[in-house]
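Undergrad: Have a look at this prediction, sequence included:
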Amino acid sequence: MMRNRSEAVEVSSKTSDPIDADALIRTSQMVAGNFDLMDSGLADRVTRFVAWLNEQPSLRAEQKTAVEQQLRKLLATRLRLSADRRRIPAIADEKVERPIFVIGFARTGTTLIHSLLAEDPAARAPLWWHTHAPSPPPGEVAVTAQRIEQTAKDLDEMLALAPGLLTLHPYWDQRGHCPIECEEIFTLDFQNAYPTLLYKLPALAMILDASNIADAYRFHREFLQHLQWNQSPGHWVVKGIYHQFALDALFEAYPDALCIWPHRDPVQVHPSTLAITSVLYGGITDWQMDFKALGPAFMQSIAASVSEAMESPLIDDPRIFHVDFHALTRDPVDVIRRAYGHWGMDYSGAFESRMQAWLADPANASNRYGRYDYALEPFGLTREAIENAFEGYCRRFRLGKFA
């Protein structure tokens, strides 16, 4: 599993008391209007989450207030989801069939693949507003433009906090309708800390606890049930940069899941990943980060996780379709076409036409907010260090000098 990378962030000296988990729970219950839906598992996760946060470099008083507000909103949302599920028992009967998971490391084309797969008329994908305002279920009451706009304001605030993000990830310009990563779903259940829901929290993301991984994926499935209840049929297309480290749990929760996994030379992936990580967390922490320390710590964390993942026999499972990044950039539609053939899924002409139209639309151009020149030196890394750390992975998938 991916290691906790929070130690790479340095924030100013202590000026506030630790966050009180019990007070956070009580006030969140008041916000949600639910006082009897805090099950012991959720309460334990909130308590552990707050304990982890209190172990990070201490917050300034104004930071603590902002972080508590986001945590309170998050927990109130989670409580409302429980209330919805109790009020509408049919949600639990929803069948999530043959979901497609886009897995793999950040900056390997996962968002491109996700966006194209979502063009299938038979598909549906989780969007920003889904995780920021999921209650009441969209199948219960009409979702208004105002409801979606309220969530878009959160995204506007995050982008204002970290200028430059749109150059690195232009898809956020879709605001409330932008595609999201599955890590957000886990954050809703206090299983991790993902910045798009907790962008005021000045610490690198807390990674899923391996001992609780089955519960995390169980909630993931419940969340998709919540969104699809009483809606038009369609298979889910989701993506996340963690799933390849938890294939056992993924396939336990979704035995009929299908995965598409793009692979790119880590020497190219790391400067790109570190750039977006640094711009985002630089803004969140008021640029109180040691970037030279961030690079090696990040590389070692990913390398250790990749080493574990390479030992899983599920890597060769036929439910997983592996993709070379260069093949993806040359002809992304052909990659999707071949993936559908591999999975035995219906591939329609309408789907292909929609993908071609999406790719031709200037509004979807990857450089619509400019280009970013990536470098390793600012992060204390060298090509040789990365090649050595990921030699086994590169040999396995014929990347870099092994291509």
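TA: Thanks, I have it. Residues are numbered from 1 along each chain as shown.
Undergrad: use CA for all of it now, contacts and neighbours both
TA: OK.
Undergrad: what ranges do the strands span in the stretch 51-200 of the chain?
TA: Counting by DSSP state E, counting those that start in this stretch, the stretch 51-200 of the chain has strands at residues 100-102, 123-124.
Undergrad: before we move on, what about the stretch 251-400 of the chain?
TA: For the stretch 251-400 of the chain, applying DSSP E, counting those that start in this stretch gives strands covering 258-263, 320-324.
Undergrad: possible to save these as a markdown table with distance to residue 65 and mean neighbour count?
TA: A markdown table is the format used below for the strands of the stretch 251-400 of the chain (distance: least, CA to CA, whole Å; neighbours: other CA atoms under 10 Å):
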| stretch | distance to residue 65 | mean neighbour count |
| --- | --- | --- |
| strand 258-263 | 40 | 24 |
| strand 320-324 | 44 | 20 |
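Undergrad: sorry, back to before: nearest to residue 165, of the strands of the stretch 51-200 of the chain?
TA: Nearest to residue 165, of all the strands of the stretch 51-200 of the chain, is strand 100-102, at 21.9 Å by CA to CA.
Undergrad: structure B:
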Amino acid sequence: MTTAELMLAEAGLVGDIAAGTMPGLTAALAALDQETGISADGRTRALAQFRDNLSRLAAIVADRAAHPEIAEIAIDRPVFILGLPRCGTSILHALIGADPQVRTPLQWEVAEPSPPPEAATFDTDPRAAGFDAYVAANFTGAWADILKAHPIGARIPQECGMILETAFQGINPTMLFSLPGYYDWYHKADTSFGYQVHKMWLQHLSWRNPRQRWVLKVQEHAYHLGELMRTYPDAVLVQPHRDPVTVMASISRLIEVIRCVSFTSIDRAALGRELLHLWHDGQVASMAWRKANPQVRVLDLRFKDIVADPVAAVRQVYHHAGMDFTATTEQAVSDWWVANPSDKHGQHRYELADYGLTREQVETVYADYIQTYGDFL
């Protein structure tokens, strides 16, 4: 029995779910075996993360078997926020998520999804407090800097990456542990199974706690828009944009901090080169898909406009998505903005040169993106 087969068996995953998970899990384990820079502690962290992914998927599958009606839940016109990292996607997601008519996956329920959350106890569910206690205990020392760049907390909207990784068809293993072999597999893979699992998650979380619409985000959707749209043919797409020079400096610093607890040392220049091309790959795929599918309208936004007037930006999204922008919506968006200044957890500081990159290098690699979306930068 291979390590992947053993891990799937330990999680209790069988049949089509095990078969769908197997290719990505096998690729991740092979890439981990080949990763020379990771520390012994980092390797332990990676295996624990892989097992947690399988455990969370197994919980979804078990609840679905016990309650077959979950599979009948309709996911109507979900809104997906696309875009490069560090270009306002998380801000926009949280702003919209403040609206009580909207459903976003919250971090606590994605971390511990079983039993399915219920509307009556959603605000008092003890799993939320447990998640916040975990964050307080673990995001300290070197890892505390993550909070300066990316908010983490029980009632903060969660990215789809934490859902897709349960099918081993998301990019998180690469972000956390490098694993270039896994990234090569993911980049070329057909991720239809990943989006089937993604829909299972939305049905699971909607079952006893529905809202009018789902709003979701993660940068890696750009790589596989075809698979996303086959699963959600009525999906609504929104894409904020930002100068890729600023994006590359910011995401390089964030990933350096994320990986620092798992590697004995980090070559900043190598990290800069890796991320420069990795995120551009996603935009190449996204631009090609958008060009081939002009019938799918995508709302393009400027990062600068989101931070200059968040209420107006959210109003644009609602108009594009056919959602009601109510007085309650406007108040909720305004209140969130006031309560969450950009430096709430301290300043996120970064310089492009720290990662061996120059403006000219970034602009050369991203020349196609800049030409296509220059009006939104």
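TA: Ah, there it is. Here the structure is a predicted model, which means the values were calculated and not measured.
Undergrad: Could you export the strands of the stretch 251-400 of the first structure as CSV, including distance to residue 193 of the first structure?
TA: Formatted as CSV, these follow (distance: least, CA to CA, whole Å):
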stretch, distance to residue 193 of the first structure
strand 258-263, 24
strand 320-324, 27
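Undergrad: Give the aligned equivalent of residue 348 of the first structure in the second structure.
TA: Under the alignment by TM-score structural alignment, residue 348 of the first structure pairs with residue 326 in the second structure.
Undergrad: What about its match, how many residues nearby?
TA: 13 (other CA atoms under 10 Å).
Undergrad: Superposed on the first structure, what's the mean shift for the longest helix along the second structure?
TA: Criterion DSSP state H: the longest helix present in the second structure is helix 40-66. Its match in the first structure and helix 40-66 of the second structure itself, once the structures are fitted together, sit a mean 2.6 Å apart by mean CA distance after the TM-score superposition for the first structure.
Undergrad: Please compute how far that helix lies from its chain's middle.
TA: 17 Å (CA atoms, centre = their mean, to the nearest Å).
Undergrad: And for stretch 124-137 of the first structure?
TA: Centroid displacement of stretch 124-137 of the first structure relative to its chain, using CA atoms, centre = their mean, is 14 Å.
Undergrad: whereabouts in the second structure does that stretch align?
TA: Counting by TM-score structural alignment, stretch 124-137 of the first structure corresponds to 103-116 in the second structure.
Undergrad: what's the span of the matching stretch, first residue to last?
TA: Distance between the boundary residues of stretch 103-116 of the second structure (CA to CA, to the nearest Å) amounts to 14 Å.
Undergrad: One more: stretch 216-232 of the second structure?
TA: 12 Å.
Undergrad: what range in the first structure does it sit on?
TA: The aligned range for stretch 216-232 of the second structure is 238-254, by TM-score structural alignment.
Undergrad: what does that stretch contact?
TA: Under the contact criterion CA atoms under 8 Å, 6 or more residues apart in numbering, stretch 238-254 of the first structure has outside partners 1-2, 98-106, 110-111, 114, 125-126, 180-183, 213-214, 217-218, 221, 257, 305-306, 308-309, 314.
Undergrad: Now, of those, which are buried?
TA: 1-2, 98-106, 110-111, 114, 125-126, 180-183, 213-214, 217-218, 221, 257, 305-306, 309, 314 (16 or more other CA atoms under 10 Å).
Undergrad: Which stretch of the second structure lines up against stretch 376-396 of the first structure?
TA: Mapping stretch 376-396 of the first structure onto the second structure (TM-score structural alignment) gives residues 352-372.
Undergrad: Just give me how far the matching stretch sits from the chain centre.
TA: 23 Å.
Undergrad: That stretch spans what distance, first to last residue?
TA: For stretch 352-372 of the second structure, the first and last residues are 23 Å from each other (CA to CA).
Undergrad: mind listing what's buried in that stretch?
TA: Buried residues in stretch 352-372 of the second structure (16+ other CA under 10 Å): 352, 355, 357, 362, 366, 369, 370.
Undergrad: residues in contact with the aligned partner of residue 204 of the second structure in the first structure?
TA: Correspondence of residue 204 of the second structure to the first structure, assessed by TM-score structural alignment: residue 226. Residue 226 of the first structure makes contact with 85, 91, 92, 137 under the criterion CA under 8 Å, 6+ apart.
Undergrad: mind listing which of those are in helices?
TA: Residues of these located in helices (DSSP H): residue 85.
Undergrad: biggest separation within the contacts of residue 226 of the first structure, which pair?
TA: Longest span within those, CA to CA: 92 and 137, 12.6 Å.
Undergrad: Can you add distance to residue 371 of the first structure and give the strands of the stretch 51-200 of the first structure back as CSV?
TA: What follows is these, written out as CSV (distance: least, CA to CA, whole Å):
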stretch, distance to residue 371 of the first structure
strand 100-102, 25
strand 123-124, 30
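Undergrad: How is residue 215 of the second structure assigned, secondary-structure-wise?
TA: Under DSSP: H, G, I helix; E, B strand; the rest coil, residue 215 of the second structure falls in the strand class.
Undergrad: Look up how far residue 193 of the second structure lies from the match of residue 348 of the first structure.
TA: Going from residue 326 of the second structure to residue 193 of the second structure by CA to CA gives 37 Å.
Undergrad: With residue 109 of the second structure instead?
TA: Here residue 109 of the second structure is placed at a distance of 21 Å from residue 193 of the second structure (CA to CA).
Undergrad: What about the aligned residue in the second structure for residue 82 of the first structure, how many residues nearby?
TA: Aligning on TM-score structural alignment places residue 82 of the first structure opposite residue 61 in the second structure. Counted with other CA under 10 Å, the neighbours of residue 61 of the second structure add up to 20.
Undergrad: Only the buried residues of stretch 139-147 of the second structure, if you could.
TA: 144, 145, 146, 147.
Undergrad: Could you export the buried residues of stretch 352-372 of the second structure as JSON lines, including distance to residue 317 of the second structure?
TA: Shown next, in JSON lines, are those (distance: CA to CA, whole Å):
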{"residue": "352", "distance to residue 317 of the second structure": "31"}
{"residue": "355", "distance to residue 317 of the second structure": "35"}
{"residue": "357", "distance to residue 317 of the second structure": "34"}
{"residue": "362", "distance to residue 317 of the second structure": "29"}
{"residue": "366", "distance to residue 317 of the second structure": "26"}
{"residue": "369", "distance to residue 317 of the second structure": "22"}
{"residue": "370", "distance to residue 317 of the second structure": "23"}
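Undergrad: Fine, thanks again, bye for now.
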